[in-house]
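# below are the sequence and a predicted model; questions follow.
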Amino acid sequence: MTKVARWGWVITLVTLTGVAGVLAFVLTVGNTPERGFFERHYHWLYWVNVAVAAVLTLVILTAAVRLVVRVRRGRFGSRLLLKLAGIFALVGVVPGVMIYAVSYQFVNRSIETWFDVRLASALEAGLNLGRGTLDAMVADLGTKTRDAADQLADGSMPQLLALERVRDKLGARTVALVGGRGQILLESGGDTSQLTPDRPSETMLSRARGGAPASQLEGLEDEAAALQNGARIRALALLPNTELRLGLGERYLMVVQRVPASMLSNALAVQTANSEYQQRSLERVGLRRMYLGTLTLVLILAVFGALLLAVTLGNQLARPLLMLADGVRQVAQGDLSVRPVLASRDELGGLTRSFADMTGQLADARAQVSRTVAELDAARTHLQTILDNLTAGVLVFDPEGLIETVNPGATRILRLPLSAYVGRPLADVPGLRDFAASLTQRFEQHLGPDPAERDMDRELWQESFELQLDPKQDPLTLLVRGAPLPYGARLLVFDDISEVVSAQRSAAWSEVARRLAHEIKNPLTPIQLSAERMQHKLEAKLEGTDQAMLVRSVATIVNQVQAMKQLVNEFRDYARLPSAQLKPLDLNALVLEVLSLYAEAQEKGRLATQLAPGLPCIKGDASQLRQVIHNLVQNALDAVHERADGRVVVRSSLSVTEAGAPRSVRLHIVDNGPGFAEKVLKRAFEPYVTTKTKGTGLGLAVVKKIADEHGARIALRNLHPASDAGSPPDDGAEQPVIGAQVSLSFSNLAPVTEPGAASAKT
């Protein structure tokens, strides 16, 4: 039950209680009204009715206005409430008006019948008759008293006996002889309940003193006392003085006679009826208004009750529908929280419970779907994380052959913006048209229409491809694996095996060098000795041009043999590089030791050092690192040999962590020469790859091999003006080369307190 409905019921109960109390009070008092009751209390009774009617009317108007506002706002259920209110109001008003009309006529006619003219005349006649009878009895008793006083005045018998005789004759209750001041001189009979008899009033004494008898009716002032004690007639007559004696004074004869009880009760009944009739006659208008006002109040209360019942029942009927409508709206908005239900056991309550159960099931289903989606998102995120961190390239094609998924590894390997071509075929990517055609052909071969041509041995196929994406760079060697996916999709995974091929090539060259050193070195010494022996034996025997030709030929043989020996020694060093013996050493001291061999270049300003002080010791093989430094410095000096301003700088630095702890020691050899060719940068560490007109190309290969033995990283790069100045390069134009840099980074640092560290710094 809503708050408005509860207040409506409270107001109704209070009003009904008040009206019932007022009606009960009016009806109870109206049966035996106090004299002048309606005249005294009409106004406040009238205003009580008006106040109650005003309160009920205000409540009805307020409810009607609220209902109209709800209808205009289009609130769900307002029209149903309006219809129910109209029906119940019609049911309450029409019978109420009919009952009001009948009651109005009944009250008017009933009240008028109470005040009929004949009844009023009969009551007036009865009252006059009673008064006449009592007046006649009073006058008759006065006359008899005067006669008895005249007879008593002759004094023929004793006064007491005379009084007794008069009492018997008149049938009076009391006969007394009264003095001139009203004192009782002698009494016969009387009221035994009183010690002293009643004395006559001064008025009666005055009237009797004039000679006429005085009589009056007593005991009718209080009707209740008259009915209980009765009424009496008192007569007083002057007793004539016949003895002519002075000093006796005036004497009176007083007779008191009771009024018959039947006559007294009838007279009092007539008097009371007449008094009530006159009182009701005076209150007739107020009484009529009171009853009519009460009927009006009852009619308004009936209408109020009907409207309140309509609103209450309408709310009871519309509340489940409103709850369902609100729940449907919230469900449509995606809110599947717990819905309220009605506690009633009717169909509407069951409907709300069913809707709440359905909403709960939807909430559970959505939660399950959310969990499933979250799991799928987590799995997708996990898969995407794996794809993003894979070094291999991954491409997924949809059934139409369009790119669907690209991981960063594919972009990194191919060095092409593949993500920009998602939703397009691979052939649209510049430089990959032939590669895309080869892939399509390989997939068709793997899943071709002819079963005889299908590769049914494996679910995926694997093949290597060589791509020439940039003419200035070496071609890429890709190991490609393809597999079909459900619904016609295709998966492509590829790796850049260029370095693997280069490593295999280096291993092959190592094997070739080992065999060449073994097969060629042995005959070189006999050849040189034989040539020198021939020169020693024949030089003295020949003259002129023959001798010169012999000397020249032997010199040529010896020089070539020496060159062959140097080549064989380099092959031997590359193929049989001994394992590094790692010991703590000071890199700066080692650099200075090696650079002491290049004193002339340092004096000319072509070689300089920028060594960071206080570097921690590294773990390394001093003899091998000397060879590395020597090779790198010599290569740099050879690169700037033809430049007048050629300069080589050897730098050392320390890389630290965020906490300030040493992380690695770095060595940089920087020159301002022509730099490395683009095709050399990719394969600079392979044997026999060099830019020199003379040389075997094994120098950087040996350096790379020694760096790998020390766990160090080596990197080559060309220096450009924009990148060297710290500004981003211009992608629209090719940047000129202003030099080259070779970097070695040693992360295998020796502990500070390690024994032998000081001796290794020499």
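Nice, thanks for sending it over. Numbering: from 1, shown residues only.
# only C-alpha atoms from now on, for both contacts and neighbour counts.
Fine.
# if you count neighbours, what's buried in stretch 518-530?
521, 524, 528 (16 or more other CA atoms under 10 Å).
# quick one: secondary structure of the first one?
It refers to Lys521. With DSSP: H, G, I helix; E, B strand; the rest coil as the basis, the three-state label of Lys521 is helix.
# His668: which of the buried residues of stretch 518-530 is nearest?
Nearest to His668 among the buried residues of stretch 518-530, counting by CA to CA, is Lys521 at 36.5 Å.
# contacting residues for that closest one?
Lys521 sits next to 564-565, 568 when contact means CA atoms under 8 Å, 6 or more residues apart in numbering.
# now do Ala89
Counted by CA under 8 Å, 6+ apart, Ala89 has contacts 303, 306-307, 310.
# ok, structure two:
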Amino acid sequence: MGLVLVMLAIVSGLCTFAILTGLTPITPTPQVVITLLSINGAIVAAMALMIGWQVLYLLKARRHGVPGASLHTRIVASLSLFAAVPAVIVALFAAVTLDRGLDTWFSERTQSIVDSAITVAESYLSEQGDIARNDIEAIANGIAQQKSVFENDRNLFLRRLATISALRSLTAAYLINQSNKRIEASVTANRRVTFESPSDEMFRRAAKGELVVEGPINRNLIRAIVKLKNFDNHFLYVYRSVNPEVIQQLAKARAEKAEYDKLLGQRTGLQLTFALMYSGVMFVFLLAAIWLGMWFADRLVEPIVNLVGAARRVSTGQLDVKVDVRKGAGDLANLGSTFNRMTEQLQTQRDELVATNHQLDERRRFSEAVLSGVSAGVIGLDPHGVITLTNRSALRLLSIDRATLTGKTLPSALPQMEPLYRKACDSPSGNAQGQLDIRVGSQERNFVVRVTTERSNEDEHGYVVTFDDITELVSAQRNSAWADIARRIAHEIKNPLTPIQLSAERLRRKYSKEIKSDPKVFDQCTETIIRQVGDIGRMVDEFSSFARMPSAVLETNNLATVVREAMILQKASLPEVEFTSEFPEGRIEADFDRRLITQAVINLVKNALEAIEARQEAGDDNGAHIKVAVSHHDDKVQIDIADNGIGLPKENRGRLVEPYMTTREKGTGLGLAIVKRIMEEHDGRLELHDAPAEFEGGKGAMVRLLFPRKAKTNLADVSAAEEKPKVKA
């Protein structure tokens, strides 16, 4: 449809040009011009609508990001500009040329030439009229004296009139009686001269005494009429012939002058008509050129658009994309063939990479399966010390997620391991081993760490860091050693304590009355011996209790009730201390040893009191406050005991649970160690924290006991099961 319209537009434009330039037999009349303008206008409007629709489609496609739309728009704009600029330049040049040409046609010089031709002819006629005027006046004066001859001898009068007419070169002379409208006398130069009656206007003017001269109208004759004196209502009417060529030239000059004046008046309309016709033809060819440019752009951009669309599909992973290669498309065909070869190679390489990655994934999954089954933590490092691999045990032991470690260097992620890593890097063997204390959450954990390098012939090779948490093992070893020491101390010290105490009491009873000099000092000394022996005895009892920690007998009890009962005794004995508690509604059933949990709560309350006393001794007497809270979370129960005492140290906080490790002058260092042993018996753990912010503004410490609600093995049930067969027996 578009091609047909363009061909029709071109044919219409050529026909219009041919008609206007006179190359066809069709005369460019106003009706023809209007018809041509209408046809060209309709074609221009149809082509403008067609091109406008295509332009809107292009702009819409560009706005929606259709592949190639932007390039298509730029090419169409460039081709349209290349077509429009020359057309506009030619239009301006034609308009200027037409205006200059019209200026030449209608210049003052040309007008002067046209006017001069008419003036010359009119001057000749005016001269002949003056001659005729003089002749008729002279003849009229002569005839006025010949009235008697006219009346008595007409022949003589006619001869005299003929002689005078011949002398004056008159073509004809007539003596007319207006009363009876009759010619009284007539003289003609030849027989071809015919009489033409004067008009009534000429008679009227002549009757008034005016000599009337009338120039040539339809014939090459100048007519003149005058009333004769001494005659009754008689008029002399004469003809004088002039050169007929002058009359013809004058008529032609007047006609051309009229045509010239007409064209001069139509100059603006002529320019407007030319502009409309030229604009119509110009727009026809211009829009045809634009449409052809758009058609060419479509043909040019189509392979590029196909390449862009295929490239986008390739970017999404569709490597099986092919573009149609058109024969004879030149460089674009070569580009399409090259693109197809590239996609084939990419697909082949991707298939190979997928197969290789599949193998690597299988190996990685195998390695991860092996590493996930290892209880020790494993961290893989690249040659630059960046963490590339971590197993589940490493994340569990460090209580950290994989994203926090992967991609970071070992010194930045785990600065505690940096010395061993540097040592391994500097060592010829590439190995280093040692024990490190690392804070995990709020606890200090003890790890054995080993750094080894992979065996490789390359200059750059990575490292493997393996580590394991030996906190419990070290604690168990220390507890075992301290328990053995405690038994020895209790045995060696407790034996002499009784004789010492008995001897001191006997000395006080027997000699207190006999000593006369300074008996007060004697009583003080014996009292001090007895009191210190008692203190040592209690310390030995604690040693014995730690060394002979009994196994927990787990029974199902209400934990809230047990803790509440343990607090009653403390509240009664310490009225100056503010005790607050937080227990959930209902029962908290759990499997635990009632006696050991009570002992653990009492020990923690005593530690809290000692911390408060230490704060008060330091000069901060802000009151004593202890809070006990019991809660349960899923399958675990929790006891929190917080105080507003002096708080816990930041450094070596984890070692406070070791035997004989204390920060107080009077402490034995066995309170927290015993509580930790009790938690171990319940398969739980002891946690040391700072006081929460909502409690006394975060001042003080909080100890947390956390153990399962249901024991893995209920020792009481096992004992009962063992006793049943005996009963039957």
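Yes, it's here. Keep in mind that what you see is a predicted model, and the values were worked out from it rather than measured.
# TM-score for these two?
Once superposed, the chains reach a TM-score of 0.44 (TM-score structural alignment, normalised by the length of structure 2), with 390 aligned residues with a CA RMSD of 5.4 Å.
# picking that back up, out of the contacts of Lys521 of structure 1, who has the most neighbours?
Val568 (22 neighbours; other CA atoms under 10 Å).
# what's the nearest residue to that one if we skip its chain neighbours?
Leaving aside its sequence neighbours, Val568 of structure 1 sits nearest to Ala517 (CA to CA, 6 or more residues apart in numbering; 4.9 Å).
# next up, identify which helix or strand the one you found is on.
helix 498-538 (DSSP states H and E).
# distance from the chain centre to that helix, please.
85 Å (CA atoms, centre = their mean, to the nearest Å).
# likewise for stretch 557-574 of structure 1?
On CA atoms, centre = their mean, the centre of stretch 557-574 of structure 1 falls 86 Å from the chain's centre.
# next, the buried residues of it.
557-558, 561, 564-565, 567-568, 570-574.
# now swap in stretch 101-118 of structure 1 and tell me
So, applying 16+ other CA under 10 Å, buried residues of stretch 101-118 of structure 1: 104, 107-108, 111.
# Ser743 of structure 1 falls within a helix, correct?
No: applying three-state DSSP, one finds Ser743 of structure 1 to be strand, outside a helix.
# ok, and the closest non-adjacent residue to Ala608 of structure 1?
Here the residue nearest Ala608 of structure 1, using CA to CA, 6+ apart, is Val649, at 4.8 Å.
# residues touching the one you found, list them.
607-610, 668-671.
# if I look at it, how far off is Arg713 of structure 1?
Distance of Val649 of structure 1 to Arg713 of structure 1, given as CA to CA, to the nearest Å: 20 Å.
# and Tyr100 of structure 1, by the same measure?
Using CA to CA, Tyr100 of structure 1 is found at 113 Å from Arg713 of structure 1.
# tell me which of the two has more neighbours.
Tyr100 (18 against 14).
# Ser544 of structure 2 reaches Ala490, doesn't it?
Yes: using CA atoms under 8 Å, Ser544 of structure 2 is in contact with Ala490, at 6.1 Å.
# re earlier: buried ones among the contacts of Val649 of structure 1?
For the contacts of Val649 of structure 1, buried by 16+ other CA under 10 Å: 607-609, 668-671.
# and stretch 420-438 of structure 2, how far from the chain's centre?
51 Å.
# number of residues surrounding the residue nearest to Val568 of structure 1?
21.
# so it makes contact with Arg572?
Yes: with contact defined as CA under 8 Å, Ala517 of structure 1 counts as touching Arg572 (6.0 Å).
# quick one, helices of the stretch 451-600 of structure 1?
498-538, 545-575, 587-595, 599-603 (DSSP state H, counting those that start in this stretch).
# the stretch 251-400 of structure 1 too?
Going by DSSP H, counting those that start in this stretch, the stretch 251-400 of structure 1 shows helices at 261-282, 284-332, 347-389.
# so which of the helices of the stretch 451-600 of structure 1 comes closest to Ala64 of structure 1?
Per CA to CA, nearest to Ala64 of structure 1 of the helices of the stretch 451-600 of structure 1: helix 498-538, 90.0 Å.
# I'd assumed Gln602 was in contact with Val650 of structure 1.
No: checked against CA under 8 Å, the pair Val650 of structure 1 and Gln602 is beyond contact range at 11.4 Å.
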